[in-house]
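> fold the following for me, if possible:
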Amino acid sequence: MRFGGIVLATALALGACSSSDPAPIEPQRSATTPTPTATAPPMPDQARQDSPEGAAAFVKHYVDVFNYAAATGDVEELTRLSAPTCEGCQSYISLYRDTYAAGGYFKGADWTIGDLRLQEERSVTYATTLVKADPGPYRESSKEPEQVSSGKDNQVSFALQRSATAWQVTQIGLGAVQ
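Predicted structure coming up:
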């Protein structure tokens, strides 16, 4: 599940060609396999700016990349935008990578963010927002049955730090909606 644990094992099914097949047949892609043309959302220019507006645009972009990683299992861009020390970020990265490696998937339940409240403290910018997630089907691995996530709303805070050239998420905090 989206807010759940890590997947245990990887399973692959291979088909064999019979002697009547003159050439190998490419396996059909399932809904759980990212298409080769799928790419992470491009970062908007505003999300590169060292300003409050740039920080807000970066958070919106981060959530777009987060949703892309959940839908495809491609965590490369999410990893680049997340600090290695961000435990929440690394948990999601591992969850998505391991789920897809095990033949699992996430469908729907994308995060949709509301208005952002920004607060700057020393070298950290905090962006807090209401995140809505609709219920969506998921499968932890090819060996597990499909389930449906609860799809609840959470208040989420992102801690951002800026290097000389880019923003990065250093912490994600989830809180219940009051």
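> all contacts plus neighbour counts: C-alpha atoms, from now on.
Fine.
> distance of the most centrally placed residue in the chain relative to Q90?
In the chain, the residue lying closest to the centroid (Cα atoms, centre = their mean) is F66, at 3.0 Å. F66 sits 12 Å away from Q90, going by Cα to Cα, to the nearest Å.
> what is the subsequent helix or strand relative to the helix or strand containing A56?
If you go by DSSP states H and E, A56 is part of helix 52-72. The helix or strand immediately downstream of helix 52-72 is helix 76-81, counting by DSSP H and E.
> this one next, for a side-by-side:
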Amino acid sequence: MPAKAGRHDVEGGNAFIRAWVDQLNYAAATGDTSGLRRLSLETCKSCMRAASRFEKTYGDGGSVAGADWNLGTLDVFSASHMQGPVTTRRHEELDRSGETTQVFPASGFEVVFDLKWVDDQWLMERVVVVS
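Model (predicted):
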């Protein structure tokens, strides 16, 4: 986690969101969701859904290929509320034999990130795709 992400200000919130996206990408690439879960409140439904999906895919012997979120410049509404563009390239879910089970086309969308400051650290409270 970058040191800036520990600051309770706009710069800290921005750095935290980028660190959270790094953990989302790491979970997609490896199936290890511990970092994603550690940085997310249990009440963040989309966070928990993503973690559970990766755990199921990898737990069943499958994998995910190429599912990186590329986060653009964030619009800042407050230290805890930001929105920005995300692009993804084409990616696939594979079963244990390496066969493709689902294909996701390359896409671009806007995402709203809501953070909560808890015990001197940011946690992801809500992630919503808005377009």
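> any idea what the residue nearest to the centre of the first structure aligns with in the second structure?
Here F66 of the first structure is matched to L24 in the second structure, going by TM-score structural alignment.
> pretty sure that match is touching S34, no?
No. Between L24 of the second structure and S34 there is no contact under Cα atoms under 8 Å: 10.1 Å.
> how far does stretch 110-129 of the second structure stretch from one end to the other?
Using Cα to Cα, the end-to-end distance of stretch 110-129 of the second structure comes to 6 Å.
> and that stretch, which residues are buried?
Buried residues in stretch 110-129 of the second structure, counted by 16 or more other Cα atoms under 10 Å: 110-117, 121-127.
> biggest strand in the second structure by residues?
When the second structure is parsed with DSSP state E, its longest strand is strand 107-118.
> which residue range of the first structure does the following helix or strand past that one align onto?
Following strand 107-118 of the second structure in sequence order, the next helix or strand is strand 121-129 (DSSP H and E). Aligned using TM-score structural alignment, strand 121-129 of the second structure spans residues 166-174 in the first structure.
> outside of that stretch, which residues touch it?
Stretch 166-174 of the first structure is contacted from outside by 48-50, 55, 58, 81-89, 154-162, using Cα atoms under 8 Å, 6 or more residues apart in numbering.
> swap the cut-off to 10 Å and go again
For stretch 166-174 of the first structure, the external contacting residues (Cα atoms under 10 Å, 6 or more residues apart in numbering) are 47-50, 54-55, 58-59, 62, 78-90, 124-128, 130-131, 153-162.
> now a ChimeraX select for only the buried ones of those.
A single ChimeraX command selects the buried members of these (16+ other Cα under 10 Å):
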select :47,48,49,54,55,58,59,62,78,79,81,82,83,89,90,125,126,127,128,130,131,153,154,155,156,157,158,159,160,161,162
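> distance of the residue lying farthest from the centre of the second structure from A29 of the second structure?
Relative to the centre of the second structure, and counting by Cα atoms, centre = their mean, the farthest-placed residue is S97 at 26.6 Å. Note on S97 of the second structure: its distance to A29 of the second structure, by Cα to Cα, is 17 Å.
> over to D68 of the second structure?
From D68 of the second structure across to A29 of the second structure, the span is 8 Å (Cα to Cα).
> and these two? Which one has more around it.
Using other Cα atoms under 10 Å as the criterion, D68 of the second structure and A29 rank with D68 on top: 21 against 17.
> correct me, but that one touches F104?
No. The pair D68 of the second structure / F104 is not scored as a contact, 11.6 Å apart, by Cα atoms under 10 Å.
> shared neighbours of those two, anything?
Common contacts of D68 of the second structure and F104 (Cα under 10 Å, 6+ apart): 88-91.
> circling back to that earlier point, quick one: contacts for the match of F66 of the first structure?
18, 31-33, 35-37, 39, 47, 50-51, 54, 67-69.
> ok, now V131 of the first structure?
63, 110-115, 152-157, 174, 177.
> out of everything not next to it in sequence, what's closest to the residue mapped onto it from the second structure?
Residue pairing (TM-score structural alignment): V131 of the first structure is matched to V86 of the second structure. With sequence-adjacent residues excluded and distances taken as Cα to Cα, 6 or more residues apart in numbering, V86 of the second structure is closest to L71, at 4.6 Å.
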